[in-house]
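Visitor: Provided below for reference: sequence and predicted model.
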Amino acid sequence: MRLYSMPSSGNSYKIRLLAALAGIPLEVVDCEYGSAGLEAAKAAGALPFGKVPALELDGGVVLAESNAILCHLGEGTAFWPADPVVRAQMLGWMFWEQYNHEPVIAVRQALVSYPHRAADATPARLADLLARGHALLGVMETALAGRDWLVGEAVSLADLCLYAYTHTAGRRGGFAMDRFPAVNEWLDRVAALPGHVRLDD
């Protein structure tokens, strides 16, 4: 399978992380913003929604959207809960990640990290994203208090999904991660999983 991946993107990273942890072989095509690789992938029609990540299956079908790709690759692995209720809870966190968490945590990181987004990084917008992001991290802190993983008794796709942008929230986004001890302990547990790879690996 071929993964069209933006190296600096958490949405692409979460798929590379799952593949590394689950031993799933992927050919990775780097498509960083503004790169020739990204333009070539678009020109070849390899990106169904015009953006990465996208996963080309062996038969030529291409899947889009990071969490849909996670579900496809994760089904049947240890990261896919057998219990249907736990599985629904996992999916709930994954929907929450794309609808609530990513548009705030990831966007603030992008505004302060990417030169082409600098014009949008007004003080008012950054302050708003910071306050909203801390509230979202507070939701995770409450959920993780007294437990190892977001759902059930084992690591799942929900953890990998939310790890992607949360583990860089302090370094790249300026969020005050020292406020969230349970989140930090959870980040350490994910980083200690056998086969873990870093964003920049």
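Guide: That came through fine.
Visitor: for the rest of this, base every contact and every neighbour count on C-alpha atoms.
Guide: Noted.
Visitor: quick check: end-to-end length of stretch 35-53?
Guide: With C-alpha to C-alpha, to the nearest Å as the measure, stretch 35-53 spans 14 Å from end to end.
Visitor: only the buried residues of that stretch, if you could.
Guide: Neighbour-count burial for stretch 35-53 flags 37-38, 41-42, 46-47, 51-53 (criterion: 16 or more other C-alpha atoms under 10 Å).
Visitor: which other residues reach that stretch?
Guide: Stretch 35-53 has contacts (C-alpha atoms under 8 Å, 6 or more residues apart in numbering) with 3-6, 11-12, 29-32, 54, 56, 62-66.
Visitor: could you list which of the residues you listed belong to helices?
Guide: Members of the contacts of stretch 35-53 lying in helices (criterion: DSSP state H): 11-12, 66.
Visitor: one step back: just the buried residues of stretch 35-53 now: which is nearest Trp186?
Guide: Closest approach between the buried residues of stretch 35-53 and Trp186, by C-alpha to C-alpha: Pro53, at 25.3 Å.
Visitor: could you dump the buried residues of stretch 35-53 into a markdown table with secondary structure and distance to Val139 added?
Guide: A markdown table is the format used below for the buried residues of stretch 35-53 (DSSP: H, G, I helix; E, B strand; the rest coil; distance: C-alpha to C-alpha, whole Å):
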| residue | secondary structure | distance to Val139 |
| --- | --- | --- |
| Gly37 | helix | 37 |
| Leu38 | helix | 35 |
| Ala41 | helix | 37 |
| Lys42 | helix | 37 |
| Ala46 | coil | 36 |
| Leu47 | coil | 33 |
| Lys51 | coil | 29 |
| Val52 | coil | 28 |
| Pro53 | coil | 27 |
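Visitor: second one coming, line it up with the first:
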Amino acid sequence: MKVYGDEKSGNCYKIKLTLSLLNIDYHWHAIDLMAGETKTDQYLAKNPHGKLPIIELDDGRVLAESNAIIGYLAANSSLIPTDEFEKALMYQWLFFEQYSHEPCIAVARFIQLYQGMPAERLAEYESLHVTGAGVLTLLDNHLVDHRFMIGQQFTLADIALYAYTHVAHEGGFNLASYPNIQQWLANVEQQSGFIGMFD
């Protein structure tokens, strides 16, 4: 299996972390997002959307979208609940991550870390902090009585939300204000097979 990704990307890190937790062998192909390597003809032939990450299977099939990829990788594993309602809760958090969490936490990080805070995006950055604070507060409140997002079971929901939450400070968010998130991050990092973003 080949994984095409940028190691600084939380979406790409989800794939790396899931593969490590499941002890699945793969080949990492580094793609420099800022150098335009997702816009080359060679890459667009694999993913016409021109985004990261993608995986390429041994038979040549290609799968995009980080949460779809980790769902494929984790099929029939303990990372997906067997109870149908709890499985639906996992998907609920996966959708939340992509539609509510990532658009503010990850984008603020992109503006600060990747782009170096250009003046023309400052107002957007400040607006993202208002939205992002609400998202982090929601997570912190949820985690008051949850070890993981679905309760006691570590699932794909934790992997997806961990990816950008643990580096939220790189987008200007102060996680010291969210003690339950901090404990949850530690719980994730204690999982067998855990690997850091740059490990």
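Guide: That came in fine, so what should we check first? It should be emphasised that the depicted structure is a prediction, and the values quoted were computed from it without experimental measurement.
Visitor: give me the TM-score for these two chains.
Guide: With the length set by TM-score structural alignment, normalised by the length of structure 2, the two chains reach a TM-score of 0.93; 199 aligned residues with a C-alpha RMSD of 1.8 Å.
Visitor: re earlier: take the buried residues of stretch 35-53 of structure 1 and write them to CSV, including distance to Gly174 of structure 1.
Guide: Below are those laid out as CSV (distance: C-alpha to C-alpha, whole Å):
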residue, distance to Gly174 of structure 1
Gly37, 30
Leu38, 28
Ala41, 32
Lys42, 32
Ala46, 34
Leu47, 31
Lys51, 26
Val52, 25
Pro53, 25
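Visitor: so how far is Val28 of structure 1 from the residue mapped onto Asp6 of structure 2 from structure 1?
Guide: With TM-score structural alignment as the criterion, the equivalent of Asp6 of structure 2 in structure 1 is Met6. Distance of Met6 of structure 1 to Val28 of structure 1, given as C-alpha to C-alpha: 10 Å.
Visitor: who has more neighbours out of the two?
Guide: Neighbour totals were compared for Met6 of structure 1 and Val28, and Met6 leads with 23 against 15 (other C-alpha atoms under 10 Å).
Visitor: how about Gly195 of structure 1, what's its match in structure 2?
Guide: Aligned partner of Gly195 of structure 1 by TM-score structural alignment: Gly193.
Visitor: how about the contacts made by its match?
Guide: 20-23.
Visitor: got the buried residues for the longest helix along structure 1?
Guide: If you go by DSSP H, structure 1 has its longest helix at helix 123-144. In terms of neighbour count (16+ other C-alpha under 10 Å), helix 123-144 of structure 1 has its buried residues at 126, 129-130, 132-134, 136-138, 140-141, 143-144.
Visitor: with stretch 159-171 of structure 1 instead?
Guide: When burial is assessed from 16+ other C-alpha under 10 Å, stretch 159-171 of structure 1 yields the following buried residues: 159-169.
Visitor: just the ones in helices from the residues you listed, please.
Guide: In helices, defined here by DSSP H, the members of the buried residues of stretch 159-171 of structure 1 are 159-166, 169.
Visitor: next, count neighbours for Phe148 of structure 2.
Guide: Neighbours of Phe148 of structure 2 under the rule other C-alpha under 10 Å: 20.
Visitor: what's the closest non-adjacent residue to the residue nearest the centre of structure 1?
Guide: For structure 1, the residue sitting closest to the mean C-alpha position, by C-alpha atoms, centre = their mean, is Ala164 at 3.6 Å. Take Ala164 of structure 1 and drop its neighbours on the chain: the residue closest to it by C-alpha to C-alpha, 6 or more residues apart in numbering is Gly10, 4.9 Å away.
Visitor: show the contacting residues for the one you found.
Guide: Gly10 of structure 1 neighbours (C-alpha under 8 Å, 6+ apart): 106, 164-165, 199.
Visitor: please apply the same query to Ile195 of structure 2.
Guide: For Ile195 of structure 2, the contact set (C-alpha under 8 Å, 6+ apart) comprises 16-17, 20-21, 189.
Visitor: now do 7 Å
Guide: 17, 20 (C-alpha atoms under 7 Å, 6 or more residues apart in numbering).
Visitor: ditto for Glu86 of structure 2
Guide: Going by C-alpha under 7 Å, 6+ apart, Glu86 of structure 2 touches Ile150.
Visitor: re earlier: how much space separates the match of Gly195 of structure 1 from Asn23 of structure 2?
Guide: Applying C-alpha to C-alpha to Gly193 of structure 2 and Asn23 of structure 2 gives a distance of 7 Å.
Visitor: and Thr77 of structure 1, how many residues sit next to it?
Guide: The local packing of Thr77 of structure 1 (other C-alpha under 10 Å) involves 15 other residues.
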